[in-house]
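1. Just to be clear, the model below is a prediction. Sequence and coordinates:
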Amino acid sequence: MEDQWLSWAKRISALADTGLHYCRDTFDRERYEELSALSREMMAALGDATPERIATALGPREGHVTPKIDVRAAVIEKGRILLVQERSDGRWTLPGGYAEVGVSAADNTCKEVWEEAGIRVRVKRLYAIRHKARHAYPPDVLDFYKLFFLCERLDDAALDPGHEVLDAAYFAPDALPPLSTPRAIARDIEDAFAFYAQPQRPTIID
């Protein structure tokens, strides 16, 4: 679970930045700007960072501030699951990434698998929707909804890792490599195997 103070700071930040977008009164704008700055100072103190670094991590905040969406694919074959090795930390995760505008969640997921592992897949079902802050991922100043899909291959082509990753390979559930936990945790993979074995299970929704 995310630290409660971080959750509060993120919520204040989102409310302040949304308020800045909609407000028309000069005095209200000053109050929202102060709240926004204070929220960044809070997050900086909690993460031993500078407010400027927090602002950079948050990026431009225009319009109504909403959670980001991360999509992940679970491709299981012969009792093993497909993972890709991240360039940023050398650790492994389920193929996936930010959902892109104009592309459906399922198509985003299939596109990520193609770009990162070089194979064509189709989505079979959604097995989990997680609010990142409620689970054992590292703290993050951004708020995420994480969508996990079971996928199946459409061809028998060999894995061909893309430029975004270092490698791609299949792993047994009892022999997983070090995971890139900002992106996927052990439970995400455990649930993928459970849903693969019992497709009738209800989707996990936070």
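-> Sure, I can see it.

2. from here on, contacts and neighbour counts on C-alpha atoms
-> Noted.

3. ok, the residue nearest in space to the middle of the chain to Leu154 distance?
-> Nearest to the geometric centre of the chain sits Asp70, at 3.7 Å (Cα atoms, centre = their mean). Separation of Asp70 from Leu154 (Cα to Cα, to the nearest Å): 23 Å.

4. still on that earlier bit, for the residue nearest to the centre of the chain, helix, strand, or coil?
-> strand (DSSP: H, G, I helix; E, B strand; the rest coil).

5. wait, it sits on Leu94?
-> No - between Asp70 and Leu94 there is no contact under Cα atoms under 8 Å: 11.2 Å.

6. list the contacts for Arg120?
-> 110, 113-114, 153-155 (Cα atoms under 8 Å, 6 or more residues apart in numbering).

7. residues in contact with the helix or strand harbouring Lys10?
-> Assessed by DSSP states H and E, Lys10 sits inside helix 4-22. Outside helix 4-22, the residues that touch it by Cα under 8 Å, 6+ apart are 29, 32-33, 35-36, 39-40, 42-43, 46, 61-66, 133, 141-143.

8. next up, a second structure to put side by side with the first:
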Amino acid sequence: MSTSSNVYIMTTNLDLARRLLALSQSGLHFTPQEYDRERYREIIDIATTLLAAESPESAEKLRSVWFVEDGYATPKIDVRGAIFRDDRVLLVRETTDGKWTLPGGWADVNDSPSHAVEKEIEQETGFTARAVKLAALYDRNLHEHPPYLFHAWKAFFICEITGGEARTSHETDGVEFFSLSELPELSTGRSTAKQIARMYEHHLNRTWEAEFD
């Protein structure tokens, strides 16, 4: 499942508003006191109103996107699979923005990390693959991605094709191998050129330890 709910927000206060929403979500989950619950709901209204002032989305839309689930607020997990063949990298073109990325998306409940990335590769490219190495676990906020409503961690795996053939999907309308020196326009909310280059180094150096923030 790709990161399809892409609510990008151009604001210097995004981290603060995101923190307010997370605290309110967790507070609503834990407190039984209605007075406190009213205060948390008011904080949600204030945070989404501030975000809406610097976003093309309404406060109501921001609230509905954030509160797709309840309970204690935690970072979302995005998995990406890096596959190289003859010094070329496998990329997919996302239908949502027409730009290219390493195949991947949000990890599903009950999936292990390696199965999640293998499933994403098959769904988006038609190839079956095996995850052979966890190369990096990055904090999305620290790696030159555009501002985003949710806090997310990104797990990058080095993978190898085991079968199948290239095909598109309802999420992707292009599947191709590209030279590292001639990358197409990238969907930088998903993968950056610097990350692809770093994954190539991990592909060449399988004994390197995984990187993490």
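-> In hand now; what should we look at? Just so we're clear, the structure is a prediction, and the values are computed from it rather than from any experiment.

9. Kindly provide the TM-score of these chains.
-> Put the two chains on top of each other and the TM-score (TM-score structural alignment, normalised by the length of the first structure) is 0.93; 204 aligned residues with a Cα RMSD of 1.5 Å.

10. In the first structure, which helix is the longest?
-> helix 26-47 (DSSP state H).

11. Quick one: the strands in the first structure, in order.
-> Ranges of strands in the first structure, per DSSP state E, are 68-77, 80-86, 92-93, 96-98, 121-131, 144-153, 165-171, 204-205.

12. could these go into TSV alongside distance to Ala55 of the first structure?
-> Output for the strands of the first structure, formatted as TSV (distance: least, Cα to Cα, whole Å):
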stretch	distance to Ala55 of the first structure
strand 68-77	16
strand 80-86	24
strand 92-93	27
strand 96-98	19
strand 121-131	22
strand 144-153	17
strand 165-171	27
strand 204-205	30
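
13. now the farthest one out in the second structure, which residue is it?
-> Tyr35 (35.6 Å).

14. what residue of the first structure takes the place of it?
-> Matched to the first structure by TM-score structural alignment, Tyr35 of the second structure sits across from Phe27.

15. Tell me how many other residues crowd Gln195 of the second structure.
-> 17 (other Cα atoms under 10 Å).

16. Repeat that for Phe150 of the second structure.
-> Other residues close to Phe150 of the second structure by other Cα under 10 Å number 23.

17. counterpart of Lys99 of the second structure in the first structure?
-> With TM-score structural alignment as the criterion, Lys99 of the second structure matches Arg91.

18. what's the spacing between the nearest residue to that match once chain neighbours are set aside and Ser36 of the first structure?
-> Among residues not flanking Arg91 of the first structure along the chain, Ser180 sits closest, at 4.8 Å (Cα to Cα, 6 or more residues apart in numbering). Going from Ser180 of the first structure to Ser36 of the first structure by Cα to Cα gives 30 Å.

19. neighbour count winner among those two?
-> The neighbour comparison of Ser180 of the first structure against Ser36 (other Cα under 10 Å) goes to Ser36, with 24 against 21.

20. picking that back up, so what does the residue nearest to Arg91 of the first structure match up with in the second structure?
-> Checking TM-score structural alignment: Ser180 of the first structure goes with Ser187.

21. is it true that its match touches Thr95?
-> No - with contact defined as Cα under 8 Å, Ser187 of the second structure and Thr95 do not form a contacting pair (10.7 Å).

22. any idea what Arg88 of the second structure aligns with in the first structure?
-> Per TM-score structural alignment, Arg88 of the second structure is aligned with Arg80.

23. if I look at that match, how far off is Ala44 of the first structure?
-> For Arg80 of the first structure, the distance to Ala44 of the first structure - Cα to Cα - is 40 Å.

24. the more surrounded of these two?
-> Ala44 (20 against 17).

25. Translate the more buried one into the numbering of the second structure.
-> In the second structure, Ala44 of the first structure lands on Ala52 (TM-score structural alignment).

26. Give the full set of residues in contact with its match.
-> 58-59, 62.

27. Gly71 of the second structure: what's its closest spatial neighbour, skipping adjacent residues?
-> His29 (5.0 Å).

28. That neighbour: neighbour count?
-> 14.

29. Phe212 of the second structure - nearest residue in space that isn't next to it in sequence?
-> Per Cα to Cα, 6+ apart, closest to Phe212 of the second structure is Leu137, 4.7 Å.

30. looking at it, that neighbour is touching Asp213, isn't it?
-> Yes - between Leu137 of the second structure and Asp213 a contact is recorded at 6.8 Å, counting by Cα under 8 Å.

31. Between these two, tell me which one has more neighbours.
-> Taking other Cα under 10 Å, Leu137 of the second structure and Asp213 do not tie; Leu137 has more neighbours (18 against 10).

32. if I line the two up, what does that one land on in the first structure?
-> Counting by TM-score structural alignment, the partner of Leu137 of the second structure is Ile129.

33. what sits against its match?
-> So Ile129 of the first structure contacts 145-148, 203-206 (Cα under 8 Å, 6+ apart).

34. Look up how far Cys23 of the first structure lies from the residue nearest to Arg91 of the first structure.
-> 40 Å.

35. now swap in Asp70 of the first structure and tell me
-> 30 Å.

36. same deal with Pro178 of the first structure?
-> Taking Cα to Cα, one finds Pro178 of the first structure at 46 Å from Cys23 of the first structure.

37. Now for Pro60 of the first structure: which residues touch it?
-> Pro60 of the first structure sits in contact with no residue, where contact means Cα under 8 Å, 6+ apart.
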